[in-house]
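Trainee: what shape does this take:
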Amino acid sequence: MEDLSDITLVNLLKEDDDRAAFNVLYSRYWKVIYQIGFKKLGDEDLAEDLVHDLFVDIWVKRAELDIHTTFVGYLHGMLTHRLIDVHRKNIFRQKVHEEIRSSQTVQDETYDSLVYSDLEQHLMAEVNNLPSSMRQIFLLSRQEELSPKEIADKLSLSVQTVKNQISSAVKRLRTKGLDD
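Mentor: So this is what the prediction gives:
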């Protein structure tokens, strides 16, 4: 089988699911394709994985193989497409890492706004579950920024009652994982 042409081996592979034909093609070309991949990537493991995946795809899609060039040309084309994909993924990964780094050093207002909005929704859902008088006192304290004395005067309550209600509300929210 070693002396058969690539086209003959590909036809055997396509028509008969011939594992021996696949093995011959693999042994002929894996090293050449690996070396090209390694030269482009500079990473032995990644190049090896890329070549392995490339040959796995050939085996899986063997019945649909449609080669218009030489087999090695076909492999090179597949490798080129995979290298482009790796390059795109690396660029995307770099952009994500840069965004993460920049958001860690410089506050990203959009991200903060989304996080704040989500947290506020969760907080308000929990605040709405508070007893009505406790909720009213808590909202006057946090949203209108009234002091306990101002709230007490407004609702005709003692300052201590207002403080107790605020403290109880904060404790309940903390048990839910939310702080004021």
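Trainee: C-alpha from now on. contacts and neighbour counts both.
Mentor: Noted.
Trainee: with adjacent residues omitted, what lies nearest to V72?
Mentor: Distances taken as Cα to Cα, 6 or more residues apart in numbering place Y29 nearest to V72, at 7.0 Å, with adjacent residues excluded.
Trainee: please provide the structure for the following sequence as well, for comparison with the first:
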Amino acid sequence: MKSFLDDSLLADNIKKNDEKAFHILFDRYYKKLVDYAFTFTGNLQEAEDIVQQTFITLWTTRKKIDSKKSIKSYLYRITHNSYIDTYRKQKHKESFFDEIKERALRDRINDHDEIIEQRILKLKIVIDALPDKCKEILQMNKFQGLKYKEIADQLDISVKTVESHMNTAFKKIRKAFKGDDLFLFLLYKFMR
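Mentor: I've put the predicted structure just below:
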């Protein structure tokens, strides 16, 4: 019971912006949460990333902590939700590229699979080379499936700013595939 009271006191202090309390809680639960996340991911690096996101979420939402409830349970719930979010994003990202490949094949591009794979790889490289905010917004829209308004709300920016970043991304993608009209056409159909 004493451990819960200690956790409760830590939760109260974290809510009051006490970084030392946060570090104590981090040290107390980090390894346990990584082990927990590992049961879902089967990958230590992914599990560690998820738990780091858990603690980022805890700190950024610290004002909402209910110190009358178990902070341990709250951490496990955040970890589980972070895993679900990560899993969904990864699946959505994979399906994004798979769908482009499938459309290319379905629309009878007369290229070999290897050429299509090269185009997909080139697209990934172009996306990775986008400016950070531009890439983040494109990924939120195309990989996570968020609408412009949802992105604007999450990033605390205007819808016009989201549109501007998306236009920049599309211009850079079009430029990278200039001369490859059929693939550009497929991308355009898919990305609008």
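Trainee: helices along the second structure, start to end?
Mentor: Assignment of helices within the second structure using DSSP state H yields the ranges 2-15, 19-41, 44-60, 71-106, 113-128, 132-142, 148-155, 159-176, 181-191.
Trainee: make TSV out of those and add mean neighbour count.
Mentor: Supplementary listing: the helices of the second structure in TSV, determined by neighbours: other Cα atoms under 10 Å:
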stretch	mean neighbour count
helix 2-15	17
helix 19-41	16
helix 44-60	18
helix 71-106	16
helix 113-128	14
helix 132-142	19
helix 148-155	15
helix 159-176	17
helix 181-191	14
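Trainee: list the contacts of the spatially closest residue to Y30 of the second structure that is not a sequence neighbour.
Mentor: The shortest distance from Y30 of the second structure to any residue other than its chain neighbours is 7.0 Å, reached at V51 (Cα to Cα, 6+ apart). Contacts for V51 of the second structure (Cα atoms under 8 Å, 6 or more residues apart in numbering) come out as Y30, L33, V34, A37, T79, S82.
Trainee: if I look at V51 of the second structure, how far off is Y76 of the second structure?
Mentor: Distance, V51 of the second structure to Y76 of the second structure, by Cα to Cα, to the nearest Å: 9 Å.
Trainee: what of Q154 of the second structure?
Mentor: Applying Cα to Cα, the value for Q154 of the second structure to Y76 of the second structure is 23 Å.
Trainee: do the same with G179 of the second structure
Mentor: For G179 of the second structure, the distance to Y76 of the second structure equals 51 Å [Cα to Cα].
Trainee: could you do T61 of the second structure as well?
Mentor: Taken as Cα to Cα, the span from T61 of the second structure to Y76 of the second structure is 15 Å.
Trainee: can you check K135 of the second structure too?
Mentor: Applying Cα to Cα, the value for K135 of the second structure to Y76 of the second structure is 30 Å.
Trainee: repeat that for S8 of the second structure.
Mentor: 15 Å.
Trainee: same check, this time on L44 of the second structure
Mentor: Separation of L44 of the second structure from Y76 of the second structure (Cα to Cα) stands at 17 Å.
Trainee: got it, and Y36 of the second structure?
Mentor: Applying Cα to Cα, the value for Y36 of the second structure to Y76 of the second structure is 8 Å.
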